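Asker: Next come a sequence and a model predicted from it.
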Amino acid sequence: MKHCFIISAFCLFSLLGYGQRFEPYHSFEIGAGVTLNETVGDAETNGHTVSPHININYNPHLYTVITAEYQVGKLKGGDSLLTQSGRQFSNNFNAFFVKGQLQAGHLFGQSDVVLAQLASDFYIGSGIGIIFNNIKQVSRYSHHFQDYYTGGPDKSQNLLIPLRVGYDFKVLNFYKEVLFRVDAAYQHNLMMGDGMDGFEAGSSKDILSQFSLSIKVELSGKRRTN
């Protein structure tokens, strides 16, 4: 986990410097969207929920993005009646991320070839985040085994390492200025802790997997694509 943190921090700060080696392109965006969450933890069955998010984005280059994102919503998992452990939880969470993404356009450049233009918008990214867990509903006893109990905190905070892949589709106007972006991504969050589900069991940390869709609107800055 320590190595993941070091690699993510290196990638994030490298993005800031890497974008400056290209022609000036400094713009700010605000975005919003929805996220499909899947929790993988100590509950025996994974849970799925949908939650909203908002973000602020800085683009030092057309194909480099630094994002600050806030998420709020509910996470859940487990089944108190059908699983052996009886574990079930509902977590009213808040999370904040700082992420960087590097798009394939750094490899292809600004090409007139349509396929190269489409491929340029694929990206990878990483960063760091923190989640504030608030367990509102929880089942800690098993209906199958007498006196079987799983403890854990009802409130906690965990650092996260987001590993992200996605596609950032740019919508341009007649002057080849970016009007807005549609960002579709998968994010695999590695947790430095075991509080997402409110249970402390086993040696594995919790995992939060997310599929997200965002619309980002340009606010200001130089935003010409050539």
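Answerer: Perfect, I can see it now. These figures come from a predicted structure and were not determined experimentally.
Asker: hey, let's count contacts and neighbours off CA atoms from now on
Answerer: Will do.
Asker: Contacts only, for the nearest residue to Leu62 once chain neighbours are set aside.
Answerer: Leaving aside its sequence neighbours, Leu62 sits nearest to Tyr25 (C-alpha to C-alpha, 6 or more residues apart in numbering; 6.2 Å). Tyr25 makes contact with 59-62, 221-224 under the criterion C-alpha atoms under 8 Å, 6 or more residues apart in numbering.
Asker: what does His53 give?
Answerer: Taking C-alpha under 8 Å, 6+ apart, we find His53 in contact with 32-35, 69-72.
Asker: and what of Phe108?
Answerer: Phe108 neighbours (C-alpha under 8 Å, 6+ apart): 116, 120.
Asker: Ile7 - how many residues pack around it?
Answerer: 14 (other C-alpha atoms under 10 Å).
Asker: Give me the distance between it and Leu163.
Answerer: Shown here: Ile7 relative to Leu163, a distance of 11 Å by C-alpha to C-alpha, to the nearest Å.
Asker: likewise Asn59?
Answerer: 19 Å.
Asker: residues contacting Asn158?
Answerer: 130-133, 191-196.
Asker: Closest one of those to Gln157?
Answerer: Using C-alpha to C-alpha, Phe132 comes nearest to Gln157 of the contacts of Asn158, at 4.6 Å.
Asker: which SS class is the residue of the chain most remote from its centre?
Answerer: Farthest-out residue of the chain from its mean C-alpha position, per C-alpha atoms, centre = their mean: Gln146, at 39.3 Å. Secondary structure state of Gln146, per DSSP: H, G, I helix; E, B strand; the rest coil, is coil.
Asker: A further structure is provided below for comparison with the first:
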Amino acid sequence: MIKLIFKLIIIVILCTSTFLAKAQLGYDYAQYDVGVAVGLNVPVSTDVHTLNKTPSAHFNFTYNQSPFVNYVFEGQAGRLKGSDPESIQSGRRFENHFAAFALKVQLQAGEVIDYSHNQMANAFKNLYVSTGIGYIVNHIVVKNPDLRVPPGMMLAGDNNTQVPFIPVRLGYEIKVFNQYNEPSIKIDLGYQYNFVLSDNLDGYDTGDSKRDVFSQLTLGVKFAIGGVTSYRKQVHY
């Protein structure tokens, strides 16, 4: 009986040591993150020519299927502005105060490459691409008539629209590890193209293109909030 108890104690100690060693080696990660970011927006393709830079604020919640496969729900609010230069003499100008929501899947290189024995691969493991579907609510607060059309006439277009958009993003995530080698803070730098399924991002519905586009350069930070689980390979090197 004493020998059996002694064996059980040894087994428990070995199992506990194995688990702790695994955690120390950097296999564990949190399944949930919350984050904030600031963005710089540019209306890349609209019915005006001059591209103005405007700010936006972003909030996100992330479910991490793995450290390198992430599902991100994002909300943002910001402004978009544009105008025509005097040489075109159209007088078009707009300002859009928008709110947007998006659900994106994010794939980081670490999910598909072996980064354990190569410093270059280890540096690139946090490079990611993402895409998904979004919904943007546009509210045009400034809109000038086109000076080339008869006085009193406005070009076709709605000042208030709610339409889907497709975000396509390339970015890099710097992981900051805690004492257990778990990624606890993530600094995110990304560049995103938003393909709006409408020509009313600027309030003007004209021209050959029926799809407006705006880009965003964002810098954000995410914080792990729990649901710690293990990955199939070491995260920290």
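Answerer: Structure received. In this text the structure is predicted, and so the values were computed from the model without any measurement.
Asker: For the two chains, what TM-score is obtained?
Answerer: The TM-score (TM-score structural alignment, normalised by the length of structure 1) is 0.83; 203 aligned residues with a C-alpha RMSD of 2.1 Å.
Asker: Buried ones among the contacts of Tyr25 of structure 1?
Answerer: 59-62, 222-224 (16 or more other C-alpha atoms under 10 Å).
Asker: is it true that Ser116 of structure 2 touches Asn122?
Answerer: Yes - assessed by C-alpha atoms under 8 Å, Ser116 of structure 2 is found in contact with Asn122 at 6.8 Å.
Asker: and those two? which has more neighbours close in?
Answerer: Asn122 (18 against 14).
Asker: Residue in structure 2 paired with Gly152 of structure 1?
Answerer: Aligned counterpart of Gly152 of structure 1 in structure 2: Gly157 (TM-score structural alignment).
Asker: Tyr204 is in contact with that match, correct?
Answerer: Yes - in this structure, Gly157 of structure 2 is within contact of Tyr204 by C-alpha under 8 Å, at 4.5 Å.
Asker: Who has more neighbours out of the two?
Answerer: The residue with more neighbours, out of Gly157 of structure 2 and Tyr204, is Tyr204; 24 against 15, by other C-alpha under 10 Å.
Asker: so what corresponds to the more buried one in structure 1?
Answerer: Matched by TM-score structural alignment, Tyr204 of structure 2 corresponds to Phe199 in structure 1.
Asker: pull the longest helix from structure 1.
Answerer: Longest helix of structure 1, by residue count under DSSP state H: helix 2-18.
Asker: Show me what the helix or strand just after that helix packs onto, helices and strands only.
Answerer: Per DSSP states H and E, the first helix or strand lying C-terminal to helix 2-18 of structure 1 is strand 27-40. Under the contact criterion of 3 or more C-alpha pairs under 8 Å, 6 or more residues apart in numbering; DSSP states H and E, strand 27-40 of structure 1 touches strand 47-61, strand 64-78, strand 207-221.
Asker: so where in structure 2 does the second one end up aligned?
Answerer: Put plainly, it is strand 64-78 of structure 1. Going by TM-score structural alignment, strand 64-78 of structure 1 lines up with residues 69-83 of structure 2.
Asker: how close does the residue mapped onto Ile161 of structure 1 from structure 2 get to Gln89 of structure 2?
Answerer: Aligned counterpart of Ile161 of structure 1 in structure 2: Ile166 (TM-score structural alignment). Ile166 of structure 2 is 33 Å from Gln89 of structure 2, where distance means C-alpha to C-alpha.
Asker: what residue of structure 2 takes the place of Phe122 of structure 1?
Answerer: Counting by TM-score structural alignment, Phe122 of structure 1 lines up with Leu127 in structure 2.
Asker: Tell me which residue is most central in structure 1.
Answerer: Centre-nearest of structure 1 using C-alpha atoms, centre = their mean is Gln187, 4.6 Å out.
Asker: need the contact list for that residue.
Answerer: 162-165, 209-212.
Asker: same thing but at 7 Å, please
Answerer: By C-alpha atoms under 7 Å, 6 or more residues apart in numbering, Gln187 of structure 1 lies in contact with 162-165, 209-211.
Asker: and the residues you listed as CSV, adding distance to Val178 of structure 1 and neighbour count?
Answerer: CSV is the format used below for the contacts of Gln187 of structure 1 (distance: C-alpha to C-alpha, whole Å; neighbours: other C-alpha atoms under 10 Å):
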residue, distance to Val178 of structure 1, neighbour count
Pro162, 27, 26
Leu163, 26, 19
Arg164, 23, 20
Val165, 21, 19
Ser209, 30, 19
Gln210, 26, 21
Phe211, 24, 18
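Asker: ok, the residues you listed in structure 2: which stay?
Answerer: Retained in structure 2 (both residues aligned by TM-score structural alignment, their matches' C-alpha atoms under 7 Å) from the contacts of Gln187 of structure 1: 162-165, 209-211.
Asker: sorry, back to before: now the contacts of His53 of structure 1 as JSON lines including distance to Leu102 of structure 1?
Answerer: Converted to JSON lines, these look like this (distance: C-alpha to C-alpha, whole Å):
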{"residue": "Ala32", "distance to Leu102 of structure 1": "20"}
{"residue": "Gly33", "distance to Leu102 of structure 1": "20"}
{"residue": "Val34", "distance to Leu102 of structure 1": "22"}
{"residue": "Thr35", "distance to Leu102 of structure 1": "21"}
{"residue": "Glu69", "distance to Leu102 of structure 1": "17"}
{"residue": "Tyr70", "distance to Leu102 of structure 1": "20"}
{"residue": "Gln71", "distance to Leu102 of structure 1": "22"}
{"residue": "Val72", "distance to Leu102 of structure 1": "26"}
